[in-house]
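[1] missing the sequence, but the structure's below:
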């Protein structure tokens, strides 16, 4: 999922949340039209100001919310878009990859 999500985002096919959603749906043969529901979740507009990539990951694995959030926080040094975007250490595309990688890892550990 990680590479699919990063590629989707890099090609400007969607924002951070849409990119993670697209990767999940692609991996699970889901309805790709569902990606559109995440259009309003990029650029700090996800619920609670969360990074959109993290927000999308949480929508697909809500039972793992705490684990996903903590792992994302460790890897990206935060969870809110407003605290992450100014960072020079990671790009939005990097964070898209992190969120998708966490979903991959959760699936592998099942």
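    It's in. Owing to the predicted nature of the structure, the values given are computational and were not obtained by experimental measurement.

[2] can we go C-alpha only for contacts and neighbour counts from here?
    Fine.

[3] Spatially central residue in this structure, please.
    residue 53 (2.3 Å; C-alpha atoms, centre = their mean).

[4] residue contacts, it?
    16, 17, 18, 19, 20, 42, 95, 96, 99, 100 (C-alpha atoms under 8 Å, 6 or more residues apart in numbering).

[5] most neighbours, which of those?
    Of all the contacts of residue 53, residue 20 has the most neighbours under the rule other C-alpha atoms under 10 Å, reaching 36 neighbours.

[6] adding another structure so you can compare the two:
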């Protein structure tokens, strides 16, 4: 689960990095990719999207059949997709967004069942 990496030692990963780190083995993500992903935290992902959401979409980019379902479920719980809208409307905490993205990835991808 990604929460064990979110803002915790030793890496103090942001939302996007926590998702990448949690699924590192299953998706063959390198440490360099996790470090590079740091630029997507704090609303800096494409379109201002939530970093946890953005990271999950990146992991699913080769699985188009899952992208729409992931987005539907994520937005159903978060109400919004952009970091600004989520924070402005107090719809869900960053911690819970990391949990949500991680849980949805586990549900939708059979490879991640060990996480």
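    In hand now; what should we look at? In this text, all values refer to a predicted model and were calculated from it rather than measured experimentally.

[7] thinking again about what came up before, grab the nearest non-local neighbour of the residue nearest to the centre of the first structure.
    residue 17 (4.4 Å; C-alpha to C-alpha, 6 or more residues apart in numbering).

[8] tell me which element the one you found is part of?
    helix 16-27 (DSSP states H and E).

[9] How about residue 90 of the first structure?
    Using DSSP H and E, residue 90 of the first structure sits in no helix or strand.

[10] so what's it closest to, chain neighbours aside?
    residue 76 (7.3 Å).

[11] Need the counterpart of the one you found in the second structure.
    Residue pairing (TM-score structural alignment): residue 76 of the first structure is matched to residue 78 of the second structure.

[12] Surely the residue nearest to residue 90 of the first structure touches residue 95?
    Yes - contact criterion C-alpha atoms under 8 Å: residue 76 of the first structure and residue 95 qualify, at 7.0 Å.

[13] just the helices in the first structure please.
    With DSSP state H as the criterion, the first structure has helices at 2-10, 16-27, 52-60, 65-76, 81-84, 92-108.

[14] ok now the fourth one, how far from the chain's centre?
    Centroid separation between helix 65-76 of the first structure and its chain, computed with C-alpha atoms, centre = their mean, to the nearest Å, is 11 Å.

[15] likewise the longest one?
    Centre-to-centre, helix 92-108 of the first structure and its host chain are 7 Å apart (C-alpha atoms, centre = their mean).

[16] again, but for the shortest one
    For helix 81-84 of the first structure, the distance between its averaged C-alpha position and the chain's averaged C-alpha position is 14 Å (C-alpha atoms, centre = their mean).

[17] List the buried residues in that helix.
    Neighbour counts using 16 or more other C-alpha atoms under 10 Å place 81, 84 of helix 81-84 of the first structure among the buried residues.

[18] so how much does it differ from the second structure once superposed?
    Averaged over the aligned pairs, helix 81-84 of the first structure sits 0.7 Å from the second structure after superposition, using mean C-alpha distance after the TM-score superposition for the first structure.

[19] Give me the contacts around that helix.
    43, 44, 49, 50, 51, 52, 76, 77, 78.

[20] Pick out whichever of the residues you listed sits closest to residue 90 of the first structure.
    Closest approach to residue 90 of the first structure among the contacts of helix 81-84 of the first structure (C-alpha to C-alpha): residue 76, at 7.3 Å.
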